[in-house]
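Novice: here's a sequence, model it:
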Amino acid sequence: MTGPRVVVTGVGPVTPIGIGRHDFWHAQLKGVSGIRTITRFDATGLPVRIVGEVDLPPGLAPGRREELTTDRSTHLALAATRLALDDAGLDLTALDRDRVGVVIGTGAGGASSWERNARLLQTDGPGRIGARSVVMSMANAPAANVAIAHGITGPSTSVATACASGAEALIVASQMIVSGEADVVLAGGAEAPITELIVAGFARVGALSTRNAEPGRAGRPFDADRDGFVLGEGAAVLVLESQDHARSRGAEVLAALEGYGRTSDAHHVAGPHPEGAGAARAIRRALRSAGWAPSDVSYVNAHGTGTRYNDDAEAKALHAALGDAAAHVPVSATKSMTGHALGAAGAVEAVASVLALWYGTVPPTLNLDSPDPAIGLDVVGAEPRPAELRAVLSDSFAFGGHNVVLAFGA
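Specialist: Now for the predicted structure:
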């Protein structure tokens, strides 16, 4: 990318396997599964009864008023932001907050608030729905509430490109910095889709794993016995800064966002292009943007949902874009542990990619008992793999054919 170099100085993951940089990273190394039986509602009548749920600790959980006036997606975004700011050692009160931005991606927005108020409308009438039903449910609520909570008066926006939203938020944030619009941007994704309607909807199209009796073994990207993804919730916010700004305050730099690629399949609203054509173009664009050759890539954090079609298409895309190097680059899938947090997934996986660079280790992929021979990739299985990592790709592909690939450098 041209212009100021964009660096990552703090991360705030809020996931089913760990909350905060250290807990999230060590849970990955241990191969912890965050998948369990649904507790948010009675799922007895559903064909799928397993998800990845987040338990916010008391210090990060919303207060009573916040709980009643904001959606759970906002609660997760606010928690992730606090963690990211602490991790970056960033005191916003010491900055010109006109020069600070916020970009939070989401796929489903305030889904639980919409669903709850729709039920109240049907059962009790319009006089019983919440007065804040609209502002709790709108997709920009997490970004707006982060800005309000921290007095951020620079650009604040939201991104909604389904499962690519969290990754695309980082691109929008980097563009704010490169253009000179901001020095610091809090960017990532937040999603709280554990609702009866969303679980039932994904189950209805056969996208979800039905391993209800063994939740920890349900997420199995690239395994020959995969049967669908596991829905999850969560958030992740990264602190992005211009390199000069980070240096001026003596910040620890975890990684650099060296480039990115974005394309559209223009193929199908739900299914990926069967040959991964759009995804391959996004990977190539990310490489060009970063100034890398395929042989430079030292790790790929895959989109890796665990559905038959998505894993196949992603593997084909990697082979098409990386050529001979594809068979030798370590690949792993965070969703095997966290589940698929839709609009937050790309941000969570960006954190995983940054930490892999920082700690020099490729995290594992759970449940890779029988690697699918058709994939043809070096998927890292149950044990983490120490490695000298310099150039990492993070893939995010979404319903609607949105393809986003981030390139992080050491």
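Novice: C-alpha from now on. contacts and neighbour counts both.
Specialist: Noted.
Novice: could you list every helix and strand in contact with the longest helix seen in the chain?
Specialist: Identified as the longest helix of the chain according to DSSP state H is helix 72-88. For helix 72-88, the packing partners by 3 or more C-alpha pairs under 8 Å, 6 or more residues apart in numbering; DSSP states H and E come out as strand 6-14, helix 141-150, strand 184-191, strand 234-242.
Novice: dump these into TSV; add mean neighbour count as well.
Specialist: Shown next, in TSV, are those (neighbours: other C-alpha atoms under 10 Å):
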stretch	mean neighbour count
strand 6-14	29
helix 141-150	21
strand 184-191	34
strand 234-242	32
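Novice: okay if I get the ones you listed as a markdown table plus distance to residue 103?
Specialist: Shown next, in a markdown table, are the helices and strands packed on helix 72-88 (distance: least, C-alpha to C-alpha, whole Å):
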| stretch | distance to residue 103 |
| --- | --- |
| strand 6-14 | 14 |
| helix 141-150 | 6 |
| strand 184-191 | 5 |
| strand 234-242 | 9 |
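Novice: which residue ranges of the stretch 151-300 of the chain form strands?
Specialist: Here the stretch 151-300 of the chain has its strands, by DSSP state E, counting those that start in this stretch, at 156-159, 184-191, 234-242, 255-264, 299-301.
Novice: identify the residues contacting the first one?
Specialist: When you say that, I think you mean strand 156-159. Contact with strand 156-159 is made by 101-106, 139-140, 143-144, 147, 165-166, 168-169, as judged by C-alpha atoms under 8 Å, 6 or more residues apart in numbering.
Novice: drop anything exposed from those.
Specialist: Among the contacts of strand 156-159, those classed as buried by 16 or more other C-alpha atoms under 10 Å are 101-106, 139-140, 143-144, 147, 165-166, 168-169.
Novice: Proceed likewise with the subsequent sequence, for comparison:
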Amino acid sequence: MSHVVSRLPVIVGFGGVNAAGRSSGHHGYRRMVLESLDAQERQDTLAALAVMMGLVSTDGDGYRDAEGTCYSLDEIEQHFAGQVRDGTLVRRIERTFFDVDAAHWQKSVNLQGADDQALSFEMAERDLPEPVPADWQLEPLGERRVKVTLVQGLEAKVDSYRDIPAKSAGQLPRGFDPGAHYNSRFHPRALQLAVVGASDAIQSMGIAWQQVADAIEPDQVGVYASSVMSQLDENGLGGLLQSRLKGGRVSAKQCPLGLNTMPADFINAYLIGSVGHTSALTGACASFLYNLRAAVEDIASGKVRLAVVGNAEAPITQEIIDGYATMGALASEDKLKKLDDTEQVDWRRSSRPFGDNCGFTIAEASQYVVLMDDALAVELGADIHGAVSDVFINADGFKKSISAPGAGNYITMAKAVAAARAIVGEESVRTRSMVQAHGSSTPQNRVTESEILDQVARTFGIEQWPVSAVKAFVGHSLSAASGEQLVASLGVFKYGIIPGVKTIDRVADDVLGERLHIPLKDLERRNDPLDVVFLNSKGFGGNNATASVLAPHVVERMLAKRYGEQVIGAYRERRESVRAQAAAYDKAASRGEFRVLYHFGENLIDERQIEMDGQGVRLPGYRQPINLAFTNRFADMT
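Specialist: Have a look, this model is predicted:
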């Protein structure tokens, strides 16, 4: 059988937003390693976050607060660094969500009349229940009011407020409202995050979407996006399910907008106008890697040439937190107090991967990447931030508990390392690779994941394997979690700094780390850059996934071998203007000008103008036709 040459899926854009800030331009990554940056990078990061949080504004010529006071970059750091630090990363849940000390619920009570008398009260006729219960005795009072008498008393629900034990979360930077940047009326928060995150990724390319669309056939675009928890706030399925119990009405938008496919649907319909492939895969906490694998395989096989991949999650609701807390999965106030032997909890350190911990910290986030096949990237001069060579997914086999870890992650990690070894060589894997661990901050995860990583390291001759865990900074965003790992890895490639697990004082005694290096401070690799990063995810139900991500210098070396230095030299020249456009977008976004892509009711396809023949389909508004000249891929069987 002849060797089949695969197209390499390269990363040409990335964006989103999480507790660390905006992803494009490496801003969120730089927040994680803030203390390891030089002065200029640190001040630029703080200033962009200060603008994003509404602490200051800028027109590109200095910064001003709400009272008109002007600040230089140095003064921004002096006056606002504390507020930026306090208002980002994992922290106590803020009242814009709900009051964790007095969260609303309804208490069931049994009301009886005083002194063994019947219970009676007055009410308006229009407020009577339908139908009136058989044991209600009604006496008209005039003016459309009635007296109600109940011999047996009344079962009722009354507003109450109680403490929520899990009081921290990875929240968007304080003051940043994603829905304020486009016409987001009635959109659930996770859908708002999807629109803002995908728009950020697309614009970060530095290539106008229309230029990309003109270069490929309309059906050679793929969108792979979802939300694993659906949209469970008031504007989505949460409001749908609560409406009858609250005495309200279901809206026409809550059901459709609540579906977990909506992120993909909105990107297609309102951001890029795609008629290509669409997919919304979910695999619990590994959902991003599920979507990434589908995109990588479709690009490698030539089914699509460009893919928008990502997930958005907004799980900071009382109901979702109640659900995970009841499972015992979240870090609670009492458990943290006991762990630290203190009455004052440091919520900033509630997420503690591989340390002495007691549960994960939930988070909201939106992370998207844009992939192209290598030929399209070279043709357009796209700036390549890395490449995803493989994503492996394996289940656990028979399980005693659906939430318990199992054998599948041993398989995915071993296959990912072996596949990378086949591409970059044994030496690169042994000495120039690292792991972005799932690192959920549960006692079970710290043991089981470390055992897997240590055994894989032993198998492949790796010693002191660097292991990072971004959940220490941003919490666990469920479906988007591996997107946060990927974006952080691109930052590591760019700056050579591996984020340390800075929320722990030491690695826990039961972590098997003989061959692992879990740094507690940022680890610099500027002089010894990494060639490959492995993203690892362990999801409920046995949804294990591991991806291999190649560094941009490795990708460029591979492209030079495939295309030759002359072609790559011309590519580098085209790339300069693309980088300039990407920098211009980053500068505008750092000034608060996100320019979110959202085209509602625009550029609709007039179906009467669709033309087709046996060779292709032509759509109005699209430069290239859709090819219908198929060949028989089962020719050896027919």
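Novice: now intersect the contacts of strand 156-159 of the first structure with the helices, please.
Specialist: Per DSSP H, the contacts of strand 156-159 of the first structure map to helices at 143, 144, 147, 165, 166, 168, 169.
Novice: residue 121 of the first structure: which of these is nearest?
Specialist: For those, the residue nearest residue 121 of the first structure by C-alpha to C-alpha is residue 144; the value is 26.1 Å.
Novice: what sits against the equivalent of the closest one over in the second structure?
Specialist: The alignment partner of residue 144 of the first structure in the second structure, by TM-score structural alignment, is residue 265. The neighbours of residue 265 of the second structure, taking C-alpha under 8 Å, 6+ apart as the test, are residue 278.
Novice: quick one: map residue 318 of the first structure onto the second structure.
Specialist: Under TM-score structural alignment, residue 318 of the first structure pairs with residue 453 in the second structure.
Novice: ok, the aligned residue in the second structure for residue 20 of the first structure - contacts?
Specialist: Taking TM-score structural alignment, the alignment pairs residue 20 of the first structure with residue 23 from the second structure. Neighbour list for residue 23 of the second structure: 14, 15, 16, 17, 29, 367, 487 [criterion: C-alpha under 8 Å, 6+ apart].
Novice: again, but for residue 167 of the first structure
Specialist: Residue 167 of the first structure makes contacts with 105, 188, 189, 345, 346, 347, 350, 396, 404, 405, 406, as judged by C-alpha under 8 Å, 6+ apart.
Novice: pull up the gap between the counterpart of the last one in the second structure and residue 455 of the second structure, please.
Specialist: It stands for residue 406 of the first structure. Under the alignment (TM-score structural alignment), residue 406 of the first structure pairs with residue 547 in the second structure. To residue 455 of the second structure, residue 547 of the second structure is 18 Å away according to C-alpha to C-alpha, to the nearest Å.
Novice: those two: which is more packed in?
Specialist: residue 547 (31 against 20; other C-alpha atoms under 10 Å).
Novice: so which strand or helix has residue 97 of the second structure?
Specialist: Using DSSP states H and E, residue 97 of the second structure sits in no helix or strand.
Novice: isn't it right next to residue 321, touching?
Specialist: No. Taking contacts as C-alpha atoms under 8 Å, residue 97 of the second structure lies outside contact range of residue 321: 11.9 Å.
Novice: which one of the ones in helices among the contacts of strand 156-159 of the first structure is nearest residue 217 of the first structure?
Specialist: residue 166 (25.7 Å).
Novice: hang on, that closest one packs against residue 143?
Specialist: No. Here residue 166 of the first structure does not reach residue 143: they are 12.0 Å apart, not a contact under C-alpha under 8 Å.
Novice: what do the two both touch?
Specialist: With C-alpha under 8 Å, 6+ apart, residue 166 of the first structure and residue 143 have common neighbours residue 104.
Novice: if I look at the residue nearest to residue 277 of the first structure when sequence neighbours are not counted, how far off is residue 397 of the first structure?
Specialist: Closest residue to residue 277 of the first structure apart from its sequence neighbours, by C-alpha to C-alpha, 6 or more residues apart in numbering: residue 317 at 6.3 Å. Computed as C-alpha to C-alpha, the residue 317 of the first structure to residue 397 of the first structure distance reads 11 Å.
Novice: please enumerate the strands of the stretch 501-638 of the second structure.
Specialist: 516-517, 523-524, 532-539, 543-550, 611-613, 616-618, 626-627.
Novice: and the last one, what other elements does it pack with?
Specialist: For strand 626-627 of the second structure, the contact count by 3+ C-alpha pairs under 8 Å, 6+ apart identifies strand 616-618 as packing neighbours.
Novice: so the strand it packs on matches what in the first structure?
Specialist: Going by TM-score structural alignment: strand 616-618 of the second structure matches no residues.
Novice: and if you look at stretch 375-385 of the second structure?
Specialist: By TM-score structural alignment, stretch 375-385 of the second structure lines up with residues 244-254 in the first structure.
Novice: which ones are touching the residue sitting nearest the centre point of the first structure?
Specialist: The C-alpha lying nearest the average C-alpha coordinate of the first structure belongs to residue 345 (C-alpha atoms, centre = their mean; 2.2 Å). Applying C-alpha under 8 Å, 6+ apart to residue 345 of the first structure gives the contacts 163, 164, 166, 167, 189, 234, 235, 396.
Novice: what is the end-to-end distance of stretch 314-333 of the second structure?
Specialist: OK, stretch 314-333 of the second structure end separation, C-alpha to C-alpha: 22 Å.
Novice: report the buried residues of that stretch.
Specialist: Going by neighbour count (16+ other C-alpha under 10 Å), the buried part of stretch 314-333 of the second structure is 314-316, 318, 320-321, 324-325, 329-333.
Novice: and it, how far out from the chain middle?
Specialist: For stretch 314-333 of the second structure, the separation from the chain centroid amounts to 18 Å (computed by C-alpha atoms, centre = their mean, to the nearest Å).
Novice: how about residue 190 of the second structure, what's its partner in the first structure?
Specialist: Per TM-score structural alignment, residue 190 of the second structure is aligned with residue 73.
Novice: list the residues that contact that match.
Specialist: 109, 110, 142, 190, 191, 192, 234, 235.
Novice: what's the helix or strand for the equivalent of the second one over in the second structure?
Specialist: I take that to be residue 110 of the first structure. Matched by TM-score structural alignment, residue 110 of the first structure corresponds to residue 231 in the second structure. Per DSSP H and E, residue 231 of the second structure falls between elements, in no helix or strand.
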